[in-house]
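Student: Quick one, what's the 3D model for this:
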Amino acid sequence: MEKYISNIVTPKVSIAPMVDKTHRHFRYFARILTEEALLYTEMVTAQSIIHGDINKILYFREEEGPVALQIATSNPEDAYKAVKLAEEFNYSEINLNCGCPSDRVSGNLMGAALMSSKNLVYEILSAMKEATNKPVTIKHRIGIDGTGILEDTSDKIIMKSYNDLLDFLDTISRAKPDRYTIHARSAILKGLSPKDNREIPPLDYNMVYRLKDEFDYLNIEINGGFKTIEDIKSALTKVDGVMIGRSAYEDCYLLANFFKLYDYSKDKKPISRGEAIKSYIPYIIEELEKGSSVHALVSPLHSLFQGVKGSKKYKQLLSSSNVKKDTIVDILNTVLEDMPENILWR
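Tutor: Now for the predicted structure:
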C-alpha cells in the first residue's frame, strides 16, 4: 500500500452525494442546520461538465460551503478536463465516484463498476490530481459483484474478500488520494436496483475498521446506515470521519445536532426548527424570483418534524397539492404560527 499522509482536514461528518437529493437548495438548508458537515454535490458526470452548461451545473452559493464536487467518469482525459473546468468554482475538494450501483452508470463503466478495473481508477485519480491542487478523494464500496457487466478485462469482476479490497487499494493508492470514503456494503451490479443496493447487501463495518487499524496512515471515512449521533460517535473512535446518506433527508433535523460531535458542544444549542424555517424563507423568495422550482425548494424541509408532535399536520401543509409558488411563504408562516411551540422553538 502506498504510504501517503494527506494534509486534508477530514470533518467528523459529511453528507453523501445523492442524486436528486443533494442539489444546491438542499445544501443551503443543510448549512442553516449545521456549520460542521462537509456537503457534496449530486454526482456529476465529467461529460456533462465538458459539454454542458457549466455555470448551471456547477454553480453554488458561497453560503453553502464547504462543498465537495463528486465526478463520475470512465476516462482519465475527461476527468482531467472536467476538473480543470471546475477550477473556477470554489469547491473544497473533488471526489471520484466508484460506488454508484445504478445500471445506467455502471453500464458506462462508471460508479461501482469502475472498481472492476483498478488500473483505470488509478489513471483517473492521477489525472484528477494533475489537474488541481485541491484535495482529490474517492468514494467506493468494500466490494462488488459485477458478473456479466464487463468483458475482456484482466481486472477482477468480483471483489468479495478483504484481500480483494486490499488488492484494489494497493493499486489506486499509488495515485495518492487524499481520502477514502468507503461504503461498507458491496455493490451488486446486476439484478438489484440502486435502492436495493442500499439495503440488501449486508453492512460490514469491521472490514473498514480493520483497514484503518492495519493502515492507520490512510485517511478513511465510513459510510452506510448511520442514523444517530451516538452511532456516529462510536464510529469516530475507529475511523477519521463518518458520511451519512438517507438520514440527511429522512430526518434532516439530525443535522442540527452534529455540533455534539465536537468538544465545544457544551456551550452550544441546536438551531430550532422555527429559526431554521425563518432563515430559509428569504432564500426561497429570492430563488423563486430567479425561476427555481418551488417543489425543489421545499423538498429539503419535508422531514424537519420527523418523529415529533405535529409531524402529520406539517406534512399535509407541505404536500405537493398545497405547495405553489404563490402560496409557499404563507404556508411556512402558518407552520410558524400553528406548530407546537415546544417543538418549533426549543
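Student: Only C-alpha atoms from now on, for both contacts and neighbour counts.
Tutor: Fine.
Student: where do the strands sit along the stretch 151-300 of the chain?
Tutor: Here the stretch 151-300 of the chain has its strands, by DSSP state E, counting those that start in this stretch, at 158-159, 179-188, 220-223, 241-244.
Student: So for residue 104, which of those sits nearest?
Tutor: strand 179-188 (13.6 Å; CA to CA).
Student: which strands and helices sit next to the closest one?
Tutor: Where contact means 3 or more CA pairs under 8 Å, 6 or more residues apart in numbering; DSSP states H and E, strand 179-188 is packed against strand 136-145, helix 205-214, strand 220-223.
Student: how far off strand 136-145 does the second one point, in degrees?
Tutor: If I follow you right, that is helix 205-214. 130 degrees (axes from the mean of the first three to the mean of the last three CA atoms, to 10 degrees).
Student: of the strands of the stretch 151-300 of the chain, which approaches residue 194 most closely?
Tutor: Nearest to residue 194, of all these, is strand 179-188, at 9.0 Å by CA to CA.
Student: what comes up buried for that closest one?
Tutor: Applying a neighbour-count criterion of 16 or more other CA atoms under 10 Å, one finds 179, 180, 181, 182, 183, 184, 185, 186, 187, 188 buried in strand 179-188.
Student: Just give me the closest of the residues you listed to residue 169.
Tutor: residue 180 (9.4 Å).
Student: Roughly how far does that closest one sit from residue 220?
Tutor: The spacing between residue 180 and residue 220, counted by CA to CA, to the nearest Å, is 5 Å.
Student: What number of residues are in the vicinity of residue 319?
Tutor: Residue 319: 14 surrounding residues under other CA atoms under 10 Å.
Student: Look up how far residue 268 lies from it.
Tutor: According to CA to CA, residue 319 and residue 268 sit 33 Å apart.
Student: one more to line up against the first:
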Amino acid sequence: MNTQTNKISVAPMMDWTDRHDRFFLRLITRHALLYTEMVTTGAVLYGDREHLLAFDPSEHPIAVQLGGSEPADLAEAARIAGDFGYDEVNLNVGCPSDRVQSGRFGACLMREPDLVARCVEAMRSAVSVPVTVKCRIGVDEQEPEEALPAMAQAVREAGCETLVVHARKAWLEGLSPRENRDVPPLDYPLVYRLKQAMPDMTIILNGGIATLDEAEAHLAHVDGAMLGRAAYQNPYMLSGVDARFYGDDHPVPSRHEVLDAFLPYVQRELAHGTHLHAMTRHILGLFQGRPGARAFRRHISENAPRPGANEHVIREAMALVGEETNGEGRSTLSWA
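Tutor: Purely as a prediction, here's the structure:
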C-alpha cells in the first residue's frame, strides 16, 4: 500500500485548524497530514511567532500554509517555519477573501503563475522540507483548461513536486469567501486530466469531498484527497483513515476514548490561560449521528464560554452520550 504522507490530508481552514483542533484530530488519525490555518508572511516576520507557529510534537505530520507574494518575505517566513519543525511549507494560491486580494496573495495569484514560480524557488532555497502549492482551477473569467495547467507547469519548473487543487474557480468579484466554497461548480475531471498530463507531479484533490468512500474513489485518478469542512464537522470520520489508506490496523479509539485522551491537554492549556471554549468549539461534531449528540453539543456550547469553565464541562457532556460498544469505531467506517 502507498504510504505517502499526503494521501489523505485535512485542509487549512481559517479559524478552524488551529493548534487545539489539530491536537484533537491527531487523537483520531495518526497518519493524515494536518495543515495550519493560513499565516501571512507579515504575521510571521513581525508578529508573535511562538503563538502563530508553535505546535505540539504529536501533531506530526504537519504542514504550515503561508500567504504572501513577495519571494524574499516568503523565503524568510518559510525558513522561520522550517526552524519550528514543520514537515511541509505550503503556499496559498486559493483564498478568495478581500483582505487576501488587497495583499496581492491568495487566489488572485492564479493570474500570475510566473510570480508564484519565483515565490516557490525562493521558499525552496530556504528550507529542506517540501514546498507545495494550493490553488484553484482559475479565477473570474480565466479559462480553467488554460489557467490550471499554466500554474502547474510554472511551479513544477520551479521545483514544486506537489500541487493541491481546489477543483472550483474562485470569483473574486461578486461572491463572498463563503459562497466561493460552494457556488462555483466542481470540476474533478479537469484535475484528473492534469494528473494524466503531468504524471510526475503529486496532485492532491480538494473540494466537496464528503466521505472516505468519495476520497477513495478520487484516488483512482489522483495521488491524494484533501478533506475540508466534512472532516471538521464530523471529525470521527477520520477514524477510518489509518487502516483504509495507510495499512495501520491499530485499534480505533472510541469517541469517549478520544475525549479521555484530550482531557489532559485541556487541563494543561487551561493552566496556561487558554479559555475552555477555544478548545471545545472543535469537538462539537464528535458525536454526529449518535444518540445524545445534540445534548452533548448544547451542554458544551452553553457552558464552555462561561468564566472559570474547566474540563468538567467536557466530562458532563460525555455523560450525556452513551458509550459505544467494543469495535464500534470500526463498524462506523462504512458511513464515515
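Student: Fetch the TM-score of the aligned pair.
Tutor: Superposed pair, TM-score by TM-score structural alignment, normalised by the length of the second structure: 0.92. Supporting alignment: 326 aligned residues with a CA RMSD of 1.8 Å.
Student: thinking again about what came up before, would a markdown table of the helices and strands packed on strand 179-188 of the first structure with mean neighbour count be doable?
Tutor: Formatted as a markdown table, these follow (neighbours: other CA atoms under 10 Å):
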| stretch | mean neighbour count |
| --- | --- |
| strand 136-145 | 25 |
| helix 205-214 | 16 |
| strand 220-223 | 26 |
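Student: Mind checking those for the one nearest to residue 56 of the first structure?
Tutor: strand 136-145 (22.6 Å).
Student: Run the chain-centre distance for that closest one.
Tutor: Centroid displacement of strand 136-145 of the first structure relative to its chain, using CA atoms, centre = their mean, to the nearest Å, is 13 Å.
Student: and for that strand, what are the contacting residues?
Tutor: By CA atoms under 8 Å, 6 or more residues apart in numbering, the residues outside strand 136-145 of the first structure that reach it are 93-99, 112-113, 115-116, 125, 128-129, 157-162, 164-165, 177-190, 207-208.
Student: Break down the stretch 201-346 of the first structure into its helices, ranges please.
Tutor: Using DSSP state H, counting those that start in this stretch, the helices of the stretch 201-346 of the first structure run over residues 205-214, 229-235, 247-250, 273-289, 294-298, 311-317, 328-338, 341-344.
Student: Would you point to the one among the ones you listed that's packed deepest?
Tutor: Most buried of these by mean neighbour count (mean count of other CA atoms under 10 Å) is helix 247-250; its value is a mean of 20.
Student: Onto which residues of the second structure does that one map?
Tutor: Taken onto the second structure by TM-score structural alignment, helix 247-250 of the first structure occupies residues 230-233 there.
Student: neighbouring contacts of that stretch?
Tutor: Here stretch 230-233 of the second structure has contacts from 10, 16, 209, 210, 211, 237, 238, 282, 284, 285, 286, using CA under 8 Å, 6+ apart.
Student: In PyMOL, select just the buried ones from those residues.
Tutor: Buried residues among the contacts of stretch 230-233 of the second structure (16+ other CA under 10 Å), as a PyMOL selection:
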select buried, resi 10+16+209+210+211+237+238+282+284+285+286
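Student: Count the neighbours of residue 82 of the first structure for me.
Tutor: Number of residues near residue 82 of the first structure (other CA under 10 Å) recorded here: 24.
Student: try the one 3 residues further on
Tutor: Burial of residue 85 of the first structure, expressed as a neighbour count using other CA under 10 Å, amounts to 16.
Student: Let me know how buried residue 264 of the first structure is, in neighbour terms.
Tutor: Using other CA under 10 Å, residue 264 of the first structure has 9 other residues around it.
Student: And for residue 171 of the first structure?
Tutor: Here the number of neighbours of residue 171 of the first structure (other CA under 10 Å) works out to 17.
Student: And it, how close does it get to residue 123 of the first structure?
Tutor: Per CA to CA, residue 171 of the first structure is found 10 Å from residue 123 of the first structure.
Student: mind listing the helices for the stretch 1-150 of the second structure?
Tutor: 19-26, 41-46, 49-53, 71-84, 98-102, 113-126, 144-157.
Student: And those: which comes nearest residue 60 of the second structure?
Tutor: Proximity to residue 60 of the second structure (CA to CA) singles out helix 19-26 among those, at 8.3 Å.
Student: with the first structure superposed, average distance for that closest one?
Tutor: Comparison of helix 19-26 of the second structure with the first structure after fitting gives an average deviation of 0.2 Å (mean CA distance after the TM-score superposition for the first structure).
Student: what span of the first structure lines up against that helix?
Tutor: Using TM-score structural alignment, helix 19-26 of the second structure pairs with 24-31 in the first structure.
Student: neighbouring contacts of the matching stretch?
Tutor: With CA under 8 Å, 6+ apart, stretch 24-31 of the first structure has contacts from 39-41, 60-61, 63-65, 252, 255, 276, 280, 296-297, 299-301.
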